[in-house]
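Undergrad: what would the 3D arrangement of this be:
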Amino acid sequence: MNTCLARGTRFEYTALHRFLRFYGHADIDALNATAREEPSRFWAEVEDALGLTWHRRYHTVCDLSHGMQWPRWFAGGELDLYDNLVGRTARETPDQPALIWEGDDGDQRRFSYRELDDAARRLSTALARLGVCHGERIAMYLPMVPETAVVFLAAARLGAIVLPLFSGYGADAVANRLNDSEAMVMICADGYLRRGKRVDMLGEARAAAAAAPALAHLLVVPRLGTPWAPQQSGQWREWDYRSLVAASEPDMEPAVNGTATPLLILYTSGTTGRPKGVVHTHAGFPIKAAQDMLMCFDLNRGDRLMWITDMGWMMGPWLVFGGLLRGATLVFFEGTPDHPTPDRIWQLVERHQLTHLGLSPTLARLLMAAGEAGLPQAGQLDSLRVFGSTGEPWNEAPWQWLFDTVGQRNCPIINYSGGTEIGGGILGCFVGLPQKPCGFAGPIPGMLADVVDTDGGSLLDQGTDDEVGELVLRAPWPGMAHGFWHDGARYLDTYWSRFADLWVHGDWARVDADGHWFIQGRSDDTLKIAGKRVGPAEYESALVTHPDVVEAVAIGVPDPVKGEAAMCFVTTPKTTAEADAPWTDRERELIAHVAVRVGKALAPAGVHRVSDLPRTRNGKILRRVVRAVWLGTDPGDLGSLENPDAVDALHRYRESLQTPA
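TA: Okay, the predicted model is just below:
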């Protein structure tokens, strides 16, 4: 597979190149060697390059006296994270745009750094009057509205902890997280717009609050302006968010906290058990997010960044903390990027003069399937320098479509893979340097990544090219999870129990002969057919090269001969579905199509056409849900689903196959 080099920004003009020259590193390989051999020097250079100001400077960059599972970063230090994020920029360049918001209906709101600073200081005062203090938990159940950034900032001032919740959660999912965290305050919206339809949030929030005894206050943001009266409850009191903030004077006191002060609890959904509350700290998550934005994305002061996400997913807080620490302008979008027309996302780029746009491979596939309607018009992407992508593996056809047809080979696709527990990325690409379709240029500096075999031996040290193994990390980093909320044992069991002193991330990865990395999917998704390990992405990539397939997902099912077999599910263009021959004919064609690409011995046992596939709001298809429905097992937490109807349809389809004709 040949490398590609975008014609846009040259490497010598990037922030990463300036970093290398300023701190005396010959190239990225030399920088990685410093991170490996002199980690304290490397991370001190990172925080210096980010321009952090300290109330009291740290005495140790990384204290490992409690083991590498529990590092203490910038030990002994104290900082005003709020001032680093907003305060100093509001003083230096008060009118610089900080945040631009566009609603599903096209409404817009804009905040300068001065205005964002004032709003956050007022909310800080209001929350303090309600009794919120250091260590208290604030649940944030909001769509992508400007108030989300204000809540993060106000909580950072108080040393309180925010738990951002997916705006599509129902009452039960919200209540579970309220009770796990024992949140004192929840900030919700009256609702939001989704594809032109009004979605109620206040009703769900009240139902969740009724099941959460620790909750004392419910603040309601009037996104839709729906008339409402504060509900009388002996348990919690309701407040109009904007009236409460407007009546509060801005808190002008310094907001100094220790480096290990908890900042966020980011909940991740699992297949079993209660959701995991990943804890991040003041000197962890923001530093890692901003470092990745500097080194991978070349995000600089005044750039404009939008990511299609939700604040309940890691990329939402990542956008806020990393973007503000880099002095950028954040662009929030409430709606769906293909509504009311498939080119809505390109309209957003032009209207808000975006320099950086983050989207999922699934969105690229959907826009590609829309044909001419999914393409940008001439000049719409003139401001854009960088595409970002995360959340799932790419297939080559949509990657090439985005790079060649949409971006005209001018914008690199910064493929980015990490996770909630990472606080950012493990692997990435770099602006101005070659990349391979669907791959990663390598580990992000400071991330000591490796690929190991079943015994924990390094496949890279063995000189084994293209062999799939477990992705692991051999050293801690600032954005690393500070454990799970009130569940340290589960944290250790999840990441540290398999190999001594190795973080096992749960992804399959391989490195080719040229040193480019590829993610092959989650290791618990991997199929083992007749003794051969195969990533589901291989089947999915093969299927979407067929003109009659829009999306695909592959799962493993028990097989009496091979032990396990691949079962695939696809969506097709509507025109194809309506005019199709009997599906059995098309199924045989698709099985043969895949067999040519993955090998006859690995051909799927079946290819089923479905109306939709279960996905999260950021476009990630949930294989575990498809597998659970197909095998009749518990699918686990479904609160993150964007389209629960897809699960119901899959159930009905499975039942129809089991019902005798």
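
Undergrad: from now on I want contacts and neighbour counts done on CA atoms only, so please keep to that.
TA: Will do.

Undergrad: how about the residue nearest to H134 when sequence neighbours are not counted, what does it touch?
TA: With Cα to Cα, 6 or more residues apart in numbering as the criterion, H134 has its nearest non-adjacent residue at 4.5 Å, and that residue is G159. By Cα atoms under 8 Å, 6 or more residues apart in numbering, the contact set of G159 is C133, H134, G135, E136, A255, N257, T261, P262, L263.

Undergrad: what's next to stretch 208-219, contact-wise?
TA: Outside stretch 208-219, the residues that touch it by Cα under 8 Å, 6+ apart are 130, 171-172, 174-175, 178-179, 182-188, 235-241.

Undergrad: let's see this one next, to set against the first:
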Amino acid sequence: MAKCRDKIFGELTEMDIRDTGLSPSKAELFCKNLIRIVQSTQGSVNLWIKISQALLTPAHPFALHRLLYHTTYKNWNSELLGPPPAWTPALEDAKLTNIGRILVARGAELLASYKDPIASFNDFYQLSVEKPEVYWDIVLKELGLKFHERPSCILKSDETNFLGEPCPGGRWLPGAILNVAECCLQLDSEERGREIAVMWRNEGQDDSPISCLTMAELRERVCRVANALEGAGFRKGDAIAINMPMDVHAVIIYLAVILAGCAVVSIADSFAPSEIASRLKISKAEGIFTQDVILRGQRTHPLYNRVVEANGPRAIVLPARDDGIQVVLREGDMTWDKFLELTSTVDRPDDFNAVAMNIDDTSNILFSSGTTGDPKAIPWTHATPIKAAADAWAHHDIRHRDVVAWPTNLGWMMGPWLIYAALLNRASIALYNGAPLGYGFAKFVQDAKVTMLGLVPSIAKAWRNTQVVHGCDWFHLRCFSSSGEASNVDDYLWLMSQAKYKPIIEYCGGTEIGGGFVTGSMLQPQTLSAFSTPAMGCKIVILDDRGQPLPSDLPATGECALDPSIFGSSTRLLNASHYNVYYKGMPQVQGKILRRHGDEIERTVGGYYRAHGRVDDTMNLGGIKVSSVEIERVCNAAHEDVLETAAVGVPPAGGGPEQLLIVLVLKDSRKAISLEDLKKVFNAAIQAKLNPLFKVNAVGIAPSLPRTASNKVMRRMLRSQYGPVTCPKKSSL
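TA: This is a model prediction of the structure:
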């Protein structure tokens, strides 16, 4: 097969096709159809469109898909043309997208040289950056937000936020009064009330009907919980944590907390007690919703007990099973049923008047690891969800009555993102209560008729290795989306092959942005493991090694910085100086100081982008950003013979998600010690004290760690010397 990948179509033989796994008779027929397409099609891009759409099917061996893809682009000049597209939009389909509809109706009015939605996409992106008042007026109307008081303008170039802190990006929608949860729950017609809001299925019940809540039912349940919150004594502005799997109850609770004028504190259900405790302390949470245990197949994992160990505030505890709570509660805590009984004295428990909130009020407190070892507490305002929904509208093309699935958790930004991306665009949320790695989830995607499926690359890799997707009909998918970590070209070609080559919208952003800064579009050709455009309203600046901006129209690689005027992005932190974290020491461009992001990014020929991981001391493990310092603190104390460690995220051979390498220095360099034993010790410590999803992939021993003159560990040097991960034995650093 390696030789076949170096051939052009005129050199391929029927035996090459048979070698991919086709029978002789099927290979003969396939070759005849392939020859017909090759002879009648001009150009590599058009040829791949024909082959992928008219010839290849998910039932064909992936080796055949891969052979034809690489053969099609054998003579493609990436240095001149950029990376080759794996999917190219058709004009008629592009006209039906959300942006396409706007451009068909108003393109000539909005753009000076409008041609069609595909040809004029870049001009529309430029409009979103240069004329934010025009772009965001369009988006706000499309989302149909309910304002109690409308904003005085779209963007006010204030130098400070409402707390008096520097705000280089200005203030968005100043004076606006609304409640973003209320916007999600609007019932403007009887038909809207009957539409599906949330659908779900439990693991192990793969042949059972899918459970559903209509919009009317969702609103009633959210209002009931909001009334119970008032009955329990919670008041406007209180912080209330959610530490539970993302099921329909989590969605209801999330919306109810915000509807009642409180702020959700997002805590992942995988966190150890110490991580839960730090987040509860920083946010000053007054209460917490949690579950007694977590069910994963036939296994149960403690959850409520972790909250107790974290010395959490009063808890409302939901049962994981239908037969009730499986734990003994602390004094002052209450069961879910007892909590809901607090509405018994309310005249209309299934109705609730949303608490009107200032656009700058906190709706959600999320956390992102910094380089100091402490999680940054990032408040989402009532504007941040609009950014999430706008990205979904513009880039993921989520439409009315679509079905959106993204296995995630409210502890990470993609959990809230999923709620707003779906409900503010009048689509349905699809939730699978179980692990997304098996056949059950793949069948759920089929049965729920999911139209947009989001994932982290590790999931795609697992599906490919186990072939659990085989036989599932994903015909309804219009696109995939991928976020959280770097993807692998081969894995994502395989993923596209499973859905008749629907595009993958790569999506990269941050908790502090509320969405993406670089992504893809259904109106542009999409290549594998790359981004095709900055996000609407976001301008990317690439900095050189001296921190100075590189030309914006040329290929470049360097640190990514952002124009500060990003709708919905953070303007404050609860436990750090926002200005120092994101702006201090950054250069100015056209009179505006740039916003620090911290990824190393590459702009290719052809205008695509690739992310190359962090330039600071954080890494991304399984879609979770974590500080090197956090990991090192645990590893330094994990073994008596360890003097110090350095935690480094490095790419595997062939690209893909970062893998964790621990480079250590021994107290006694002469002592023999098993690297495999150290790896087990580090894994056990990290999974117990940080996150059970983290995994050490390799361990190396060095006589000392490379340091700067100011004594900082040079992790970038370690990343360069060790990566890709191949289980190093010794280092000569």
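
Undergrad: which among the contacts of G159 of the first structure end up buried?
TA: By neighbour count, with 16 or more other Cα atoms under 10 Å, these hold C133, H134, E136, A255, N257, T261, P262, L263 as buried.

Undergrad: just give me the neighbour total for the aligned residue in the second structure for A290 of the first structure.
TA: The alignment partner of A290 of the first structure in the second structure, by TM-score structural alignment, is A389. A389 of the second structure has 26 neighbouring residues, counting by other Cα atoms under 10 Å.

Undergrad: A389 of the second structure contacts P416, correct?
TA: No - using Cα atoms under 8 Å, A389 of the second structure is not in contact with P416, being 10.2 Å away.

Undergrad: show me where the stretch 101-250 of the first structure has its helices.
TA: Counting by DSSP state H, counting those that start in this stretch, the stretch 101-250 of the first structure has helices at residues 113-129, 147-158, 171-181, 202-210, 241-246.

Undergrad: how about those helices in CSV, adding mean neighbour count and distance to T633 of the first structure?
TA: Shown next, in CSV, are the helices of the stretch 101-250 of the first structure (neighbours: other Cα atoms under 10 Å; distance: least, Cα to Cα, whole Å):
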stretch, mean neighbour count, distance to T633 of the first structure
helix 113-129, 23, 44
helix 147-158, 24, 36
helix 171-181, 20, 20
helix 202-210, 20, 27
helix 241-246, 16, 42
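
Undergrad: to C568 of the first structure, which of those helices lies closest?
TA: For C568 of the first structure, the closest of the helices of the stretch 101-250 of the first structure is helix 171-181, at 29.6 Å, according to Cα to Cα.

Undergrad: what's the mean distance for the closest one versus the second structure?
TA: Once superposed with the second structure, the aligned residues differ from helix 171-181 of the first structure by a mean of 1.3 Å; criterion: mean Cα distance after the TM-score superposition for the first structure.

Undergrad: residue range for that helix in the second structure?
TA: Aligned using TM-score structural alignment, helix 171-181 of the first structure spans residues 273-283 in the second structure.

Undergrad: distance of E309 of the second structure relative to R330 of the second structure?
TA: With distances taken as Cα to Cα, to the nearest Å, E309 of the second structure is found 11 Å from R330 of the second structure.

Undergrad: same check on L218 of the second structure?
TA: For L218 of the second structure relative to R330 of the second structure (Cα to Cα), the value is 30 Å.

Undergrad: so which of the helices of the stretch 101-250 of the first structure is nearest A628 of the first structure?
TA: helix 171-181 (19.3 Å).

Undergrad: mind listing which of the buried ones among the contacts of G159 of the first structure are in strands?
TA: Among these, the members falling in strands (DSSP state E) are N257, P262, L263.

Undergrad: got these as TSV, with distance to A149 of the first structure columns?
TA: Formatted as TSV, those follow (distance: Cα to Cα, whole Å):
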residue	distance to A149 of the first structure
N257	19
P262	17
L263	13
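
Undergrad: which among these gets closest to F152 of the first structure?
TA: For those, the minimum distance to F152 of the first structure (Cα to Cα) is 8.6 Å, reached by L263.

Undergrad: so the counterpart of the closest one in the second structure versus G312 of the second structure, what's the distance?
TA: Alignment note (TM-score structural alignment): L263 of the first structure maps to S363 of the second structure. Taking Cα to Cα as the measure, S363 of the second structure falls 20 Å from G312 of the second structure.

Undergrad: picking up where we left off before, and the contacts of the match of helix 171-181 of the first structure?
TA: 239, 241, 265, 267, 306-307, 309-312, 365, 367, 375, 377, 574-575, 689-690.

Undergrad: buried ones among those residues?
TA: By neighbour count, with 16+ other Cα under 10 Å, these hold 239, 241, 265, 267, 306-307, 310, 312, 365, 367, 375, 377, 689-690 as buried.
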